[in-house]
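S.K.: predicted model and sequence follow; I will ask about them next.
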Amino acid sequence: MDHPIRLHVTDDLRRTRLTVAFRIILVIPHAIWLALWGIVVALAAIVSWFATLFAGRTPQGLHDFIAQFLRYSAQVSGYLFFLADPYPGFLGDRPYDADLAIAPPAPQNRWKTGFRIVLVIPALIVAQVLGYLLEVLGIIAWFACLFTGAMPLGLRNLVAWIIRFTAQTHGYALLLTDRYPSFSTDVEA
């Protein structure tokens, strides 16, 4: 059964050495925009929690707003960690080489919603540990892409798995789904 939050990678593994060399600098405007947008999403998530708790489903507008943020976040991560080569847009509203597919709002269990902050803790801990691994892999990928002009397939798949798990964890925390993050290694590539 497919998870409601899936990562699709449609990249050809080639990387432009010039943008690889300066990727950390090129991503700064995205990091700033992501941080500012994240503040608004945190407030929207609180409203969404109350709405989902009482209605049993996240309202469409809140779901779409939070989902667009999560897609954008995954696109920026994909760019930063060499999962994709083109420079991403600033709204997460157009297709990208490393993009999330997020299912529309569905009914959610009110008990799971009520205790979501507690239920998500183990997944957040795992996502944090994987985030540290991702930083190490990012350095390895930087050298690999800089010297070969391509992202090694195995490294790309591991980076994609971590980004997908993290996106599913954040989607669960932000009430986009009540399905727990999957440890499956199936990444659509």
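M.R.: Arrived safely, thanks for sending. Numbering: from 1, shown residues only.
S.K.: going forward, measure contacts between C-alpha atoms and count neighbours the same way
M.R.: Fine.
S.K.: all helices of the chain, in order?
M.R.: Remark: helices assigned in the chain by DSSP state H are 17-21, 23-26, 28-55, 60-80, 110-114, 116-119, 121-148, 153-173.
S.K.: the third one packs against which elements?
M.R.: It refers to helix 28-55. With contacts taken as 3 or more Cα pairs under 8 Å, 6 or more residues apart in numbering; DSSP states H and E, helix 28-55 sits against helix 60-80, helix 110-114.
S.K.: just the first one next, same as before
M.R.: When contacts are defined as 3+ Cα pairs under 8 Å, 6+ apart, helix 17-21 packs onto helix 121-148.
S.K.: which positions in the helix it packs on come out as buried?
M.R.: Applying a neighbour-count criterion of 16 or more other Cα atoms under 10 Å, one finds 123-124, 127, 130-131, 134, 137-138, 141-142, 144-146 buried in helix 121-148.
S.K.: any chance of the helices of the chain in a markdown table, with distance to Y87 too?
M.R.: As requested, the helices of the chain are exported to a markdown table (distance: least, Cα to Cα, whole Å):
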| stretch | distance to Y87 |
| --- | --- |
| helix 17-21 | 9 |
| helix 23-26 | 9 |
| helix 28-55 | 10 |
| helix 60-80 | 7 |
| helix 110-114 | 36 |
| helix 116-119 | 34 |
| helix 121-148 | 16 |
| helix 153-173 | 17 |
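S.K.: take a look at this one as well, against the first:
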Amino acid sequence: MEPQPSVPEPAPSSPVRVRGDLDPNLSRWQWLVKWLLAIPHFVVLIVLGIGWVLATVVAFFAILFTGRYPRPLFDYSVGVMRWGWRVAFYALSPLGTDRYPPFSLNSDPGYPADLEVDYPEQLSRGLVLVKWWLLAIPHYLIVGAVLSTAARMGSDGHSAGGLSLLGALSIVAGVALLFTAVYPRGLFDFAMGLNRWIVRVHVYAGLLRDDYPPFRLDQGPREP
């Protein structure tokens, strides 16, 4: 008998999955007011963010002494990140949908944007002491470059603020929508890659996983 060709095993799924499906029928002008419409979400996220900080502090000591992230706190922390990602996808970057985000911490497969993080059964007690500040420094430098605003010198000699890279990409996409009714696909994929990188760093520095974020720009609406 001839030997059967070997079938390659599928690549393991990423423990952090960031999804953002581009709406093919985006409004030409709605991006101009989405940030205003999203104000109720911003208010809620401020409150949820305070809870996220407290949950992370409690989780730090739980991991240090037990090697485990308490599951209820883990689900809450991921839920807050998921909520924030949906709002960002709608109102900030990459402006990929006109559907208003749900007021929910839970995963919603029907919404164009979603985020999932696999729960780790065990976490390193030693890494929790250094990963969120020391080991993540290279990623902080990259994320800082993406999110920081470029300063310019005004006519009066004082420094004036500019746009971050993500902000600039959103403006370019919005202008393209306004005049052509088309979101440049390459621009969207690039913005998704940057946002995916930021989320992965957030997951690592937030103690949710021990997997070191890859130095890789995974573009597109879904994990490759």
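M.R.: All right, it came through fine. Owing to the predicted nature of the structure, the values given are computational and were not obtained by experimental measurement.
S.K.: if we can go back for a sec, could the helices and strands packed on helix 28-55 of the first structure go into JSON lines alongside mean neighbour count?
M.R.: Listed next are those as JSON lines, based on neighbours: other Cα atoms under 10 Å:
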{"stretch": "helix 60-80", "mean neighbour count": "22"}
{"stretch": "helix 110-114", "mean neighbour count": "16"}
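S.K.: can you list those helices in CSV and add distance to H3 of the first structure?
M.R.: Shown next, in CSV, are these (distance: least, Cα to Cα, whole Å):
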stretch, distance to H3 of the first structure
helix 60-80, 14
helix 110-114, 17
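S.K.: picking that back up, closest one of the buried residues of helix 121-148 of the first structure to L26 of the first structure?
M.R.: L26 of the first structure has its nearest neighbour among the buried residues of helix 121-148 of the first structure in W142, at 13.7 Å by Cα to Cα.
S.K.: quick one: map the closest one onto the second structure.
M.R.: Aligned by TM-score structural alignment, W142 of the first structure pairs with G174 of the second structure.
S.K.: is it true that that match touches W31?
M.R.: Yes. Between G174 of the second structure and W31 there is a contact at 6.4 Å, judged by Cα atoms under 8 Å.
S.K.: residue in the first structure paired with W52 of the second structure?
M.R.: Mapped onto the first structure by TM-score structural alignment, W52 of the second structure lines up with V41.
S.K.: name the nearest residue to its match, sequence neighbours excluded.
M.R.: I66 (6.2 Å; Cα to Cα, 6 or more residues apart in numbering).
S.K.: contacting residues around that neighbour?
M.R.: 41, 44-45, 174, 176 (Cα atoms under 8 Å, 6 or more residues apart in numbering).
S.K.: now L153 of the first structure: closest residue in space that isn't a chain neighbour?
M.R.: L153 of the first structure's closest residue in space is L13 (Cα to Cα, 6+ apart), at 7.2 Å.
S.K.: the one you found maps to what in the second structure?
M.R.: Residue correspondence to the second structure (TM-score structural alignment): L13 of the first structure is matched to P24.
S.K.: from G186 of the second structure, how far out is its match?
M.R.: Using Cα to Cα, to the nearest Å, P24 of the second structure is found at 14 Å from G186 of the second structure.
S.K.: N25 of the second structure now?
M.R.: Distance from N25 of the second structure to G186 of the second structure, by Cα to Cα: 17 Å.
S.K.: over to T97 of the second structure?
M.R.: Using Cα to Cα, T97 of the second structure is found at 16 Å from G186 of the second structure.
S.K.: so for the two, which residue has more residues nearby?
M.R.: Shown here are T97 of the second structure and G186; by other Cα atoms under 10 Å, T97 has more neighbours (24 against 11).
S.K.: is it true that the more buried one touches Y90?
M.R.: Yes. Counting by Cα under 8 Å, T97 of the second structure touches Y90, with 5.4 Å between them.
S.K.: grab the nearest non-local neighbour of the residue nearest the centre of the second structure.
M.R.: Centroid-nearest residue in the second structure, with Cα atoms, centre = their mean: V199, separated by 3.4 Å. Nearest residue to V199 of the second structure, sequence neighbours excluded (Cα to Cα, 6+ apart): V18, at 7.7 Å.
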